[in-house]
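**Q** sequence plus the predicted model coming up.
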Amino acid sequence: MHTILPFLLAMVAAVVLLEMWATKLRIAYPILLVVAGLAISFIPGLPVVKINPDLIFFLFLPPLLFEAAWTVSFKEMKKWWRIIGSFAFLVVFFTALSVAIFANYFIPGFSLALGFLLGGIVSPPDAVSTGAITKFVKIPKSTAAILEGESLLNDASSLIIFRFALVAVGTGQFIWSEATLSFLWMILGGVGIGLALAWIFVKAHKKLPTDAPSDIALTLIEPYFMYWIAETVHSSGVLAVVSGGLYMSAKRLIFLNSASRIKGYSVWESFVFILNGIVFLVIGLELPEIVQGLRSQGIALRTAIEYGALVTLVLILARMISSYAALIATLIFRPGVAPRSTSTRRRWLMPMLLGWTGMRGVVSLAAALAIPVALDNGEAFPQRDLILFITFVVILLTLVVQGLTLPYIIRKSKLFEIMGEKGSEADMRYKMKRGLKEHSYQFLKNRFDHDQHNHAGIEMLLKHWEEKAKAADDSWMNEKTKAIFVEMLENQREYLTELNKDPAIDEEIIRQQLYQIDLEEERLKAI
């Protein structure tokens, strides 16, 4: 314990320092973390990092998926559900199938089941890696929403493939009828359990006398409950967390007060950042042990690297083929929703760019590490070390090669500078703020017009609201005025919620303004 604890604290410190360095260099921090983990692993005397395969999913995935479900724009997901659904399910299956066929034919000792196992592991792109890399370039909200929605759902589809392949490897057989029923139960049961538990959690937050610390503590354990209960009944824990997280995200204004939302945002941002950082460091730290396992099986390191590079190439080609297939299908069956561009060349460049965004990361590592060391009969799991090594090479190559070149390709192609969206962000923000200001003034005027001549606080609110001027002191803000102000802020939230139904308004702008309202309410309480 005295050896591991300082090492874990040093890992967290390294994550923070490397993230700051990556920001200064304007590159994605997962790239530096993986390379740093690899470099640190060669330092002699460091404790060996070993994670129990049975716990890897349970420790890392629930909070990462839950936080992703809270931050993604559900409105944008509904808008682009066809392409998100195709990338999250059809493309993942096509990618896994491509990897399975390649591995079965070109990697000695790989059965089709082992190939599907490897395909299920490396098929889902990583949301954290993609978000960190695209942070330094401007991409349209629609493209960002597609990538975020895909990354949120493809974890579930890839892990379902992973689970079925794991059963096929262990039993040596695959019964389609049983697999179909199990597949349906995993999807329907996972979504149903997630929604049911989320409904219960929302009611609990509303009924219990919670404050900000207790609300935040409950949200930290709720994704673990969703995942654990769903997995206990053999449904999809990933889908339970995703569906439950989306439901609770939509209800956040109902069951969380402004203090819980403000403080919870900071806590979750830091918590998920540390989890992601540790996982990316572990990716590098695990390599020496994996290499040792390869050598014990007589597999040459150069051969294993070649396998990893070829699998990476298969993944990139499969994603690009899928992107072009999606564009062609859209042009044929739904030309009205096809991406608009000023030239045919740029339209056909878009799928290639989407195909280049398939960086792998946390989920692939978690799945690979979750492969059991031995089968139920006691025999060693076939090709486990080679699968782990190929996964590491895929993560490293996609992060370093695609991750470092993607921002350059986006800037060089100028594709997203040409592609216009409905209204610029500045226009949408101006429209939202102007409408909110007029709505707030009319609310105060209609609600308290008869009181304004008898109450200095109400008169000041009406007089100064449009200009948002601050008084020299807050003596005029008595309890009655505070109550009016709080009621007005709640009315603003209702207005923004209705405004968010407008497809032309970006949900991220709405969320930013809601956050400002929460800050205003907390400032008011401190007066």
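**A** Yep, that arrived. Residues are numbered from 1 along each chain as shown.

**Q** every contact and neighbour count from this point should use C-alpha atoms.
**A** Will do.

**Q** other residues contacting stretch 366-377?
**A** With CA atoms under 8 Å, 6 or more residues apart in numbering as the test, stretch 366-377 has contacts from 51-57, 60, 121, 159, 162, 166, 170, 380-381, 384, 387-388, 391.

**Q** show me which of those residues are buried.
**A** For the contacts of stretch 366-377, a burial check counting by 16 or more other CA atoms under 10 Å picks out 53, 56-57, 60, 121, 159, 162, 166, 170, 381, 384, 387-388, 391.

**Q** residue 221 belongs to a strand?
**A** No - Residue 221 sits outside any strand when classified using DSSP: H, G, I helix; E, B strand; the rest coil, being helix.

**Q** could you pull out the helices in the stretch 51-200 of the chain for me?
**A** 53-71, 74-79, 81-85, 91-106, 112-122, 127-134, 141-171, 176-207 (DSSP state H, counting those that start in this stretch).

**Q** second one coming, line it up with the first:
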Amino acid sequence: MHTILPFFLAMIAAIVLLNMWANKLKIAYPILLVVFGLLVSFIPGLPAVKINPDLIFFIFLPPLLFEAAWSISFKEMKRWWRIIGSFAFLVVFFTAFTVAVTANYFIPGFTIALGFLLGGIVSPPDAVSTGAIMKFVKIPKTTSAILEGESLLNDASSLIIFRFALIAVGTGQFVWQEASLNFLWMIIGGSGMGLILAWIFVQIHRRLPTDASSDIALTLIEPYLMYWVAEQFHCSGVLAVVCGGLYLSNNRMIFLNSTSRIRGYSVWESFVFILNGIVFLIIGLELPEIVGGLRSEGIPLGTAIQYGIWVTIILIIARIISSYAAMVATIIFRPRVAPRVSSTRRRLMMPLILGWTGMRGVVSLAAALAIPITLENGSPFPNRNLILFITFIVILLTLLVQGLTLPYFIKYGHAFDDFMDEEKDKQARLEVKQKLQHHVYHFLKNKHENELHSHAGIERVLKHWEEKNQNNDTDWMDENIKAIFFEMLESQRQFLAELNKDISVNEDIIRHQLYQIDLEEERLRMI
């Protein structure tokens, strides 16, 4: 314990420092974390990093998926559900199948079941890596929504493949009828379980006298409980967390007050940042043990590296092919939603860039480490160390090659130039703000006309909307006027909720305004 704790604290400090360095260099911090973990792993005397395979999913995946579900725009997911669904399910299955066939052909001793196991592990792109890279480049909201939605759902589809392949390897057989029923139960049961538990949590938040600390503590418990309960019923814990998280996110204004939302945002941002950092460091720190396992099985390191490179190339090619197939299908079957571009070159560049966003990371590592060391009969799990090593090579190469070059592809490929209009985005934000101010003015005029003429405070709001944030004078604010202000803020939230139903309105702008309203409410509470 006295050895592990300082090492753990040093890991967190390294994560923070490397993130600062990554921001300065304008590269994704997962890249530096993986490389740093790899370099540190060669330092003699450091404690070995070992995680119980049975706990790896439960420790890391639920909170990471839950936070991603809270961050994504549900409206944008519904708008682009066809392409998100195709990338999250069809492309993942196609990628896993391609890897399975390739591994079965090229790697000695690799059965189709082991190939699908490897394919299920390495097929889902990593949302954290993509998101970290997108901070340094500008892409259209449409593309961002597709990538976020895909990354939220492809984890579930890949882990379903992983689970069935694991059963096939362990039992040596695969019954299609039974697998189909189990597949349906995992999807329907997992989604339903997540929604039911999310509804129960909403009622707990609403009906119990919770405060901000209690609300935040409950949100930390919720993803773990959703995952655990779903797994007990042998359905998809990942889908339970995703669907439950989306339901809670879409109803956050109902069961959380402004204090809980503001404080919870900061807590979750820090919590998920540390979890992601630890996972990417573990990717590098695990390598010496994996290499040692390869040597014990008599597999040459150079041969294993070649396998990893081949699988990485297959993954990249499969995703790019899928991106172009999606573009062709959209042009043929749904030409109205196909993006309008000014040149053929830009049209051809868009699927290439979308295909190049397939960096692997947290989920792939978690799935690989979750492979049991032995089968149920006590014999060693076949090629476990080779699968772990290939996964490590895939993560490392996609982060370094695709992660470092993606910003340049986006910047110099000019694929999104037709969709990036800063002036239009600025105008959209201004329009939402003006509509909101217009709504506030008429709300006060129509509902509190008597107070308008008898109280200088509200008159000041109407005449000097911006100045009231800088006013430190508290003698004009009493409990009655506070009540009016709180009612006004709630009215703004309802107005924004209605405005958000317009599909043409960017939900990020709505969320920004809602956050500003929460901050304003907190400021009023402190007066």
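**A** On my side now, so go ahead. Just so you know, these numbers come straight off a predicted model, no measurement behind them.

**Q** coming back round to it: most packed of the helices of the stretch 51-200 of structure 1?
**A** Here the criterion is mean neighbour count by mean count of other CA atoms under 10 Å, and of those the winner is helix 112-122, at a mean of 28.

**Q** chain center to that one: distance?
**A** Helix 112-122 of structure 1 sits 23 Å away from the centroid of its parent chain (CA atoms, centre = their mean, to the nearest Å).

**Q** what does it rub up against?
**A** 92, 95-104, 158-163, 165-166, 168-169, 360, 363-365, 367-368, 387, 391, 394.

**Q** with structure 2 superposed, average distance for that helix?
**A** Helix 112-122 of structure 1: mean distance to aligned residues in structure 2 after superposition is 0.1 Å, counting by mean CA distance after the TM-score superposition for structure 1.

**Q** flag every buried residue along stretch 480-495 of structure 2.
**A** Neighbour-count burial for stretch 480-495 of structure 2 [16+ other CA under 10 Å]: 484, 485, 486, 488, 489, 490, 491, 492, 493.

**Q** actually stretch 258-277 of structure 1, not the one I wrote
**A** For stretch 258-277 of structure 1, burial by neighbour count (16+ other CA under 10 Å) applies to 258-262, 264-265, 268, 271-277.

**Q** distance from that stretch to structure 2 after superposition?
**A** Stretch 258-277 of structure 1, aligned to structure 2 and superposed, deviates on average by 0.2 Å (mean CA distance after the TM-score superposition for structure 1).

**Q** now do stretch 4-18 of structure 1
**A** On superposition with structure 2, the mean distance recorded for stretch 4-18 of structure 1 (mean CA distance after the TM-score superposition for structure 1) is 0.5 Å.

**Q** buried ones in that stretch, by neighbour count?
**A** The neighbour-count check on stretch 4-18 of structure 1 (16+ other CA under 10 Å) flags 11, 12, 14, 15, 16, 18 as buried.

**Q** name the residues that touch it?
**A** Contacts of stretch 4-18 of structure 1 (CA under 8 Å, 6+ apart): 29, 32, 33, 47, 274, 277, 278, 281.

**Q** are any of these buried, and which?
**A** Using 16+ other CA under 10 Å, the buried ones in the contacts of stretch 4-18 of structure 1 are 29, 32, 33, 274, 277, 278, 281.

**Q** what's the most distant pair in those residues?
**A** Spatial extent of these (CA to CA) is set by the pair 32 and 274 at 14.5 Å.

**Q** how about residue 314 of structure 2, nearest residue that isn't a chain neighbour?
**A** residue 99 (6.8 Å; CA to CA, 6 or more residues apart in numbering).

**Q** from residue 7 of structure 2, how far out is the one you found?
**A** In this structure, residue 99 of structure 2 and residue 7 of structure 2 are 37 Å apart, going by CA to CA, to the nearest Å.

**Q** quick check, central residue of structure 2?
**A** By CA atoms, centre = their mean, structure 2 has its centre lying nearest to residue 68, at 3.6 Å.

**Q** skipping adjacent residues, who's closest to that one in space?
**A** Closest residue in space to residue 68 of structure 2, ignoring its immediate chain neighbours: residue 152 at 6.8 Å, by CA to CA, 6+ apart.

**Q** do residue 347 of structure 1 as well
**A** Once flanking residues are discounted, residue 347 of structure 1 sits nearest to residue 341: 5.6 Å by CA to CA, 6+ apart.

**Q** on that earlier part again, show me the buried residues of stretch 258-277 of structure 1 that map onto helices.
**A** 258-262, 264-265, 268, 271-277 (DSSP state H).

**Q** OK, contacts around the closest residue to residue 145 of structure 1 other than its chain neighbours?
**A** Once flanking residues are discounted, residue 145 of structure 1 sits nearest to residue 76: 5.9 Å by CA to CA, 6+ apart. Taking CA under 8 Å, 6+ apart, we find residue 76 of structure 1 in contact with 142, 145, 146, 507.

**Q** of these, which pair is most distant in space?
**A** Top of the distance list for the contacts of residue 76 of structure 1 (CA to CA): 146 and 507, 14.1 Å.

**Q** so the residue nearest to residue 68 of structure 2 touches residue 65, yeah?
**A** Yes - assessed by CA atoms under 8 Å, residue 152 of structure 2 is found in contact with residue 65 at 6.9 Å.

**Q** return the distance of the one helix or strand residue 364 of structure 2 maps to from the chain's centre.
**A** If you go by DSSP states H and E, residue 364 of structure 2 is part of helix 362-369. Relative to the chain's own centre, helix 362-369 of structure 2 is displaced by 15 Å; criterion: CA atoms, centre = their mean.

**Q** between it and helix 141-171, how many degrees?
**A** Relative orientation of helix 362-369 of structure 2 and helix 141-171, computed by axes from the mean of the first three to the mean of the last three CA atoms, to 10 degrees: 0 degrees.

**Q** next SSE after helix 362-369 of structure 2?
**A** Note on helix 362-369 of structure 2: by DSSP H and E, the next helix or strand toward the C-terminus is helix 384-397.
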